[in-house]
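Enquirer: Sequence first, predicted model second:
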Amino acid sequence: MTATLSEATRQRDLIAAVGRSLFDRGLTPGATGNISVRLGDGSTLMTPTNVALGDLDPARLSHLDADGTHLSGDRPTKEAFLHRCMYCERPGDHAVVHLHCTHAVGVSILRDVDAGDVLPPLTAYYAMRVGRLPMVPYYPPGDADLARAVQAVAGRHHAVLLANHGPVVSGRDLKTAQFAIEELEETARLFLMLAGHALRPLTEEQAAALRPAPGAAP
């Protein structure tokens, strides 16, 4: 399938609009965070390196072919490999969002969390939009071992938390991925805000009835 010009134009405009929304609400500071969309021909539109998500120019987004070769636009984010890892393991997903959002990053720094499922299902929407959230160990940005660590869990989970770094979330389209990562950040905020209080999360049975099936995006 080929990507039509109108499809690419719509997705470019949507990436810029979503980036502006995330940036304006303080969900990723400075020039951090990145967004990508996989087009119908298998190529990918991606936010460039060293550009704040609030300052994206749709015409200058990086365009990469299905093998990750840079075709046009500005130089892609150095974290492009995170997006490729998700797409490789999740053929039904067509968008990835990676943020350095404050509360999710805060949770990623905590010592005594369950690395297999970092956040409890505090709300129904978290269970539906995120499901389970594994955390991969810390690696320096750009380290090939980080790519392998993400790829090892991406087939079963569309949301991953990078230790001392931030979340990576894929979805069937960009709005789905956006809403899921926003729900993740809000749940991380609640989790930190309620620290020291007795919690009443959803039961395992209640959460299981809402979570997407392993390997499926919501």
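Expert: Received it, and whenever you're ready, just let me know what you need. Residues are numbered from 1 along each chain as shown.

Enquirer: contacts and neighbour counts: CA atoms only from here.
Expert: Will do.

Enquirer: Once you drop chain neighbours, what's closest to residue 46?
Expert: Using Cα to Cα, 6 or more residues apart in numbering and skipping residues adjacent in sequence, the residue nearest residue 46 is residue 36, 4.2 Å away.

Enquirer: So which bits of stretch 63-70 are buried?
Expert: Buried residues in stretch 63-70, counted by 16 or more other Cα atoms under 10 Å: 63-65, 70.

Enquirer: here comes the other one, which I'd like you to weigh against the first:
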Amino acid sequence: MSEQALRERIALHGRSLFERGLTFGSSGNMSVQLPDGMLITPTNTCLGRIDPDRISKLSSTGELLSGDKPSKECFLHRAVYDARSNDQSIVHLHSTHSVAVSCLADIDPADVLPPITAYYVMRVGRLPLVPYFPPGDEGLAAAVESQARLSRAVLLANHGPVVAGADLDSAVNATEELEETARLFLMLRGQPTRFLTEPQCDELRQRFPN
């Protein structure tokens, strides 16, 4: 896919996520890795109104080559790419249900959400919780990188999800699956619930490896 086509794809997904209420205001960011750098949504930009030509293009060393000033969390994207060399795209949102789950006191930080559906296991898998850091704090990079080596998705405490994928469509689909699973998890709290068993999850992981 050409660089221009990738720019247009980022804008298309951004508008779709915004119009369906998965991102708000100027929150959230998306990126796609290029052979010579990275495309990333600009800082203080509403994902619902992205101009493809103003998407930031960074060199492999982080220099701004074209477009507007990049997201202040571009260091976070670079940390995930360093940890996951086969993934080419990252989506970071402040989606409501995922953020709500990230604020709960009684979740398992090693794996936040239970295996409610097969599609969650297939598209997201394990979801570790990364401790809270202030927005833009570069100390977050090392914490995220260590967890991203083991999981394509991480949940930032009191902040939101960061999800990597082989391409932009895959990363967006996994992010949407995570948000829907977070919504189901909150709906089911306090109810007798049947989750997938570990053998059922193992079978899914073998048939549909991330």
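Expert: Thanks, I have it. Just so it is clear, the model here is predicted, and its values are computed rather than measured.

Enquirer: ok so, going back, so which strand or helix has the alignment partner in the second structure of the residue nearest to residue 46 of the first structure?
Expert: With TM-score structural alignment as the criterion, residue 36 of the first structure lines up with residue 31 in the second structure. Per DSSP states H and E: residue 31 of the second structure is located in strand 29-34.

Enquirer: in stretch 19-34 of the second structure, what's buried?
Expert: Neighbour counts over stretch 19-34 of the second structure (16+ other Cα under 10 Å) mark 22-24, 27-34 as buried.

Enquirer: from these, which is closest to residue 196 of the second structure?
Expert: Closest to residue 196 of the second structure out of the buried residues of stretch 19-34 of the second structure is residue 22 (26.2 Å), distances taken as Cα to Cα.

Enquirer: Distance-wise, check the equivalent of residue 81 of the first structure over in the second structure relative to residue 81 of the second structure.
Expert: The alignment partner of residue 81 of the first structure in the second structure, by TM-score structural alignment, is residue 75. Going from residue 75 of the second structure to residue 81 of the second structure by Cα to Cα, to the nearest Å gives 10 Å.

Enquirer: do the same with residue 26 of the second structure
Expert: Between residue 26 of the second structure and residue 81 of the second structure the distance is 23 Å, computed by Cα to Cα.

Enquirer: Tabulate the buried residues of stretch 63-70 of the first structure (CSV), appending secondary structure and distance to residue 187 of the first structure.
Expert: Shown next, in CSV, are the buried residues of stretch 63-70 of the first structure (DSSP: H, G, I helix; E, B strand; the rest coil; distance: Cα to Cα, whole Å):
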residue, secondary structure, distance to residue 187 of the first structure
63, strand, 33
64, strand, 33
65, coil, 35
70, strand, 36
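
Enquirer: Map residue 47 of the first structure across to the second structure for me.
Expert: Aligned partner of residue 47 of the first structure by TM-score structural alignment: residue 41.

Enquirer: quick one, what contacts that match?
Expert: By Cα atoms under 8 Å, 6 or more residues apart in numbering, the residues touching residue 41 of the second structure are 29-31, 47, 50, 55-56, 70-71.

Enquirer: For the second structure, just list every one of the helices.
Expert: Using DSSP state H, the helices of the second structure run over 3-19, 74-83, 96-102, 118-123, 139-148, 168-188, 198-207.

Enquirer: on average, how far is the fourth one from the matching bit in the first structure?
Expert: This points to helix 118-123 of the second structure. On superposition with the first structure, the mean distance recorded for helix 118-123 of the second structure (mean Cα distance after the TM-score superposition for the first structure) is 0.2 Å.

Enquirer: okay, residue 75 and residue 81 of the second structure: which has more neighbours?
Expert: Higher neighbour count among residue 75 of the second structure and residue 81: residue 81, with 21 against 18, using other Cα atoms under 10 Å.

Enquirer: which non-adjacent residue is nearest that one?
Expert: Ranked by Cα to Cα, 6+ apart and with sequence neighbours excluded, the top spatial neighbour of residue 81 of the second structure is residue 87, at 6.8 Å.

Enquirer: swap in residue 76 of the first structure?
Expert: Closest to residue 76 of the first structure by Cα to Cα, 6+ apart is residue 48, at 4.1 Å.

Enquirer: and the gap between that neighbour and residue 79 of the first structure?
Expert: 10 Å.

Enquirer: okay, and the common contacts of those two?
Expert: residue 34.

Enquirer: So for these two, which sits in the more crowded spot?
Expert: Neighbours were counted for residue 48 of the first structure and for residue 79 using other Cα under 10 Å; residue 48 has more, 26 against 17.

Enquirer: need the contact list for that one.
Expert: Neighbouring residues of residue 48 of the first structure by Cα under 8 Å, 6+ apart: 34, 60-62, 74-77.

Enquirer: Also residue 18 of the second structure?
Expert: 24, 47-48 are the contacts of residue 18 of the second structure under Cα under 8 Å, 6+ apart.
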